[in-house]
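# heads up, no residue letters with this:
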């Protein structure tokens, strides 16, 4: 199973009403086809109600668990919302300074 699919399955425990996991590895240095190292997560859940941003991120980290260890996911951008905050779109990711040059 791919890291992306494992991450999606683990984040289901947060009862998302919206979940998008994007593999952004191709935009980072050292990329090769099939590499899974950098991900962006947009997640909307009532489980985040009453939590500060850092607490929401901690819940996502806890759900991801050992996927965030060496040799697996190197970077995880998290956009965590409650349903009333969700506008239908997460912010764009910045360009990586070490991205392959085209």
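Right, received. Where do you want to start? Note that the structure is a prediction, hence the values are computed from the model and not measured.
# alpha carbons only for contacts and neighbour counts from here, please
Will do.
# how about the most centrally placed residue in the chain, secondary structure?
With distances taken as C-alpha atoms, centre = their mean, residue 41 lies nearest the centre of the chain, 2.7 Å away. Secondary structure for residue 41, judged by DSSP: H, G, I helix; E, B strand; the rest coil, is strand.
# Correct me if wrong: it contacts residue 20.
Yes: between residue 41 and residue 20 there is a contact at 5.7 Å, judged by C-alpha atoms under 8 Å.
# adding another structure so you can compare the two:
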């Protein structure tokens, strides 16, 4: 099973999102083809209501459990239902190739 599908399942089960988008952005980074190491998640959940961003992110980390050890980068866009108006998460920045020798 793809990591992306596992992430969707874990977050859906733990946080009952009203909206969930999980994108594998590994192709935008200096990794081998077919890698599953960099993900962007936009999630809207009532579980985030009244919580600060860091608390929202902590809920995601707990939901992801051991899967977090298998991911190099996770860009999180977490929103409570009253904060979301159907907008998509913004585009991720280009990889600066931090692991490449210059």
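Perfect, I can see it now. These numbers come from a predicted model, not from an experiment.
# Any chance you could compute the TM-score here?
Comparison of the two superposed chains (TM-score structural alignment, normalised by the length of the first structure) gives a TM-score of 0.89, and 97 aligned residues with a C-alpha RMSD of 1.5 Å.
# could you pull out the strands for the second structure?
19-24, 38-44, 73-79 (DSSP state E).
# Among those, show me which one is buried the most.
Most buried of the strands of the second structure, by mean neighbour count (mean count of other C-alpha atoms under 10 Å): strand 38-44, with a mean of 21.
# so how far does that one sit from its counterpart in the first structure?
Its aligned residues in the first structure lie a mean 0.2 Å from strand 38-44 of the second structure after superposition (mean C-alpha distance after the TM-score superposition for the first structure).
# same for that strand, what does it pack against?
Using 3 or more C-alpha pairs under 8 Å, 6 or more residues apart in numbering; DSSP states H and E, the elements in contact with strand 38-44 of the second structure are strand 19-24, strand 73-79.
# what's in contact with the biggest helix by length in the first structure?
Longest helix in the first structure, counting residues (DSSP state H): helix 53-64. Residues outside helix 53-64 of the first structure that contact it (C-alpha atoms under 8 Å, 6 or more residues apart in numbering) are 7, 10, 11, 13, 14, 48, 68, 78, 80.
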